[in-house]
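Student: got a sequence here, can you model it:
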Amino acid sequence: MKSMSIKVFLVSTLSILPLLASAGEIAASSDTLEARSLVKSFGSDLKHVLKTSMKSGGPIKALAQCNIQAGPIAEKNSSSSGWDIGRTSLKVRNEKNTPDEWEMKTLRQFEQRKAAGENLKTMEYAETVKEGDKLVYRYMKPIPTAGLCVTCHGSDVAEEITTKVKSLYPNDQATGFKVGDIRGAFTLQKIMN
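Tutor: The predicted structure is shown next:
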C-alpha cells in the first residue's frame, strides 16, 4: 500500500515539475518580449534623430544632436516603461555609457558568439541576477555597425568629424569599427517584483 502511495506521489510530482518550469519560462519570456519591444522603440527613436540630422545638416549636426538627445531619449523610454534603458560598448564614445561588470562580460560573450558565426540580428542575452537584496532582470542586445555608422565610428573618419567628436567627447574610444562589427549593445534592466 505504501509503495503505491509513493508511486502516485512521484508520478504527480514529476507531472507538475514541467508545469512549474514552464511558468518560470513564461515570466522570463514576457520580460524578454517586453525588453525586445523597448529596444525596438529606443533604437527607432535614436535612428530617427540621427537620420533626420544627417539629412538636414550632415554628420556634424548628427553628432551634435546625438550628444544632446540620446540621454533624454533613453530617459523618456525608461520613465514610460519602468525599465532602466541605455547603451554601452567595449569602446564607448560617452563615458556615461561605460559598461559595468555584467555588461562587460555580456559584451565579450557577444564578440565570442559573433566569432562563432551567430547572427547579430537574433543575438541577445537575458538573466535574472541578485544585486544586493534585489532580483534584477537584465537584458542586452548587440548593435551592429551599419554603413552610416562608419561615418563617425569607422577607421577613416574625416578630420572635421574627428575634431567635432573630440570637442563633444574628449575621451572617445568608439572608432575603428567596420560594417558588421558589434558597435555596442542596448542594455536594459528592471527590478523584479
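Student: make it CA atoms for all contacts and neighbour counts henceforth
Tutor: Will do.
Student: can you show me the strands along this structure?
Tutor: 84-88, 125-131, 134-144, 182-191 (DSSP state E).
Student: which stretch among those strands comes nearest Gln109?
Tutor: strand 125-131 (9.2 Å; C-alpha to C-alpha).
Student: roughly how far is the closest one from the heart of the chain?
Tutor: In terms of C-alpha atoms, centre = their mean, to the nearest Å, the centre of strand 125-131 is found 13 Å from the chain centre.
Student: now do stretch 54-63
Tutor: Distance, centroid of stretch 54-63 to centroid of chain: 25 Å (C-alpha atoms, centre = their mean).
Student: same question for stretch 24-43.
Tutor: Per C-alpha atoms, centre = their mean, the centroid offset for stretch 24-43 relative to its chain is 11 Å.
Student: contacts for that stretch next, please.
Tutor: Ile73, Ala74, Asn77, Ala126, Tyr137, Tyr139, Lys141, Phe186, Leu188 (C-alpha atoms under 8 Å, 6 or more residues apart in numbering).
Student: okay, the strands of the chain in a markdown table with distance to Thr106 and mean neighbour count next?
Tutor: Putting these into a markdown table (distance: least, C-alpha to C-alpha, whole Å; neighbours: other C-alpha atoms under 10 Å) gives the following:
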| stretch | distance to Thr106 | mean neighbour count |
| --- | --- | --- |
| strand 84-88 | 11 | 23 |
| strand 125-131 | 7 | 14 |
| strand 134-144 | 8 | 20 |
| strand 182-191 | 9 | 22 |
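Student: compare with the first, here's sequence two:
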Amino acid sequence: MNPRILTLVAALTSLPLSAAEIDQEQAAARAIAASFGGQLQAALKPALQQKGAVAAIDLCHTEAAPIAAEQARRSGWAVGRTSLRVRNPDNQPDGWEQAVLEQFEARKRAGEAPASLEWFERVAVEGGTELRYMKAIPTGPVCLNCHGQQLAPEVSARLDQLYPDDRARGFAEGDLRGAFSLRKRLD
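Tutor: The predicted structure follows:
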C-alpha cells in the first residue's frame, strides 16, 4: 500500500472497517477505475480509427456518462471523471477533488509518473463514513486528437459546438489530463 494512503488510514482508525477491508475497498475502487477507463477506450479507439476524431468526440459525449452509470450500478460506488481543466461543466471538481488534483500536479512536478498517481481515503461525513478514490488520467498520444495543442479544424468546431466552455485543450503527452473519481458511502 502507498505510504501516504497507509498514513491516512492509520489516522482514521476510529472509523469502521478493518485494514484488510480498507485494502479490499481500495482494490475494488482501483479495478472500477481501470474498468471504466478500459471501457471508454474500447469504445473510443475504433470510432477514432474508423471514422475520425469527430466521431470519437460524439461517442464520448453520448457514452461516457452511461458507462460511468453502469459501473456505479454494478459496484455501489459513485463513478466519474474530473479535471482541473474540464471539457464538460458537469465534471467540475468539488473541493476534495480539486485538492487531490492539485496534489497530483505537485507530485507530477516532483517527478512522479502521472500513471502512478492515486489517492484513497476514508472520511467521516455527515451521517456516516465515505470512501474516496482518485486515479490520475495521463495524456497519451491518442488523447491528443481531441485534447492536444493542435487540433484539426473540424475537431475544434465540434468541440466548440458541444462544449462552448471547453478548457480541456492544449495538453501535451504526459500531462495530467484529469482523474477518475469514485465515492462510496458506508452508512
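Student: quick one: TM-score?
Tutor: For these two chains in superposition, a TM-score of 0.89 is obtained (TM-score structural alignment, normalised by the length of structure 2); 173 aligned residues with a C-alpha RMSD of 1.5 Å.
Student: quick revisit: most widely separated two among the contacts of stretch 24-43 of structure 1?
Tutor: Ile73 and Ala126 (22.6 Å).
Student: which position in structure 2 aligns with Ala27 of structure 1?
Tutor: In structure 2, Ala27 of structure 1 lines up with Glu21, judged by TM-score structural alignment.
Student: what about that match, how many neighbours?
Tutor: If you count neighbours by other C-alpha atoms under 10 Å, Glu21 of structure 2 ends up with 11.
Student: how close does it get to Phe171 of structure 2?
Tutor: 38 Å (C-alpha to C-alpha, to the nearest Å).
Student: what does Gly148 of structure 2 align to in structure 1?
Tutor: That one, Gly148 of structure 2, aligns with Gly154 by TM-score structural alignment.
Student: same question, Glu126 of structure 2
Tutor: So, by TM-score structural alignment, Glu126 of structure 2 is matched to Gly132.
Student: distance check, its match against Ile6 of structure 1.
Tutor: 41 Å.
Student: go on, Thr187 of structure 1?
Tutor: 48 Å.
Student: next one: Lys51 of structure 1
Tutor: With C-alpha to C-alpha as the criterion, Lys51 of structure 1 and Ile6 of structure 1 are 66 Å apart.
Student: the helices in structure 2, which residues?
Tutor: Under the criterion DSSP state H, helices of structure 2 are mapped to 3-11, 19-51, 53-75, 95-109, 144-147, 153-162.
Student: return the most buried member of these.
Tutor: helix 144-147 (a mean of 21; mean count of other C-alpha atoms under 10 Å).
Student: residue in structure 1 paired with Lys45 of structure 2?
Tutor: With TM-score structural alignment as the criterion, Lys45 of structure 2 matches Lys51.
Student: nearest spatial neighbour of that match, chain-adjacent residues omitted?
Tutor: The shortest distance from Lys51 of structure 1 to any non-neighbouring residue, by C-alpha to C-alpha, 6 or more residues apart in numbering, is to Ala62 (7.7 Å).
Student: does the one you found touch His48 like I think?
Tutor: No. The criterion here is C-alpha atoms under 8 Å, and Ala62 of structure 1 misses it with His48 at 10.6 Å.
Student: excluding chain neighbours, what is closest to Glu105 of structure 2?
Tutor: In space, Glu105 of structure 2 is closest to Leu176, 7.0 Å off (C-alpha to C-alpha, 6+ apart).
Student: that neighbour contacts Ile137, correct?
Tutor: Yes. Between Leu176 of structure 2 and Ile137 there is a contact under C-alpha under 8 Å: 6.1 Å.
Student: tell me how far Ile57 of structure 2 lies from Ala31 of structure 2.
Tutor: 25 Å.
Student: for the match of Gly148 of structure 2, list the residues it contacts.
Tutor: Thr175, Gly176, Phe177, Lys178.
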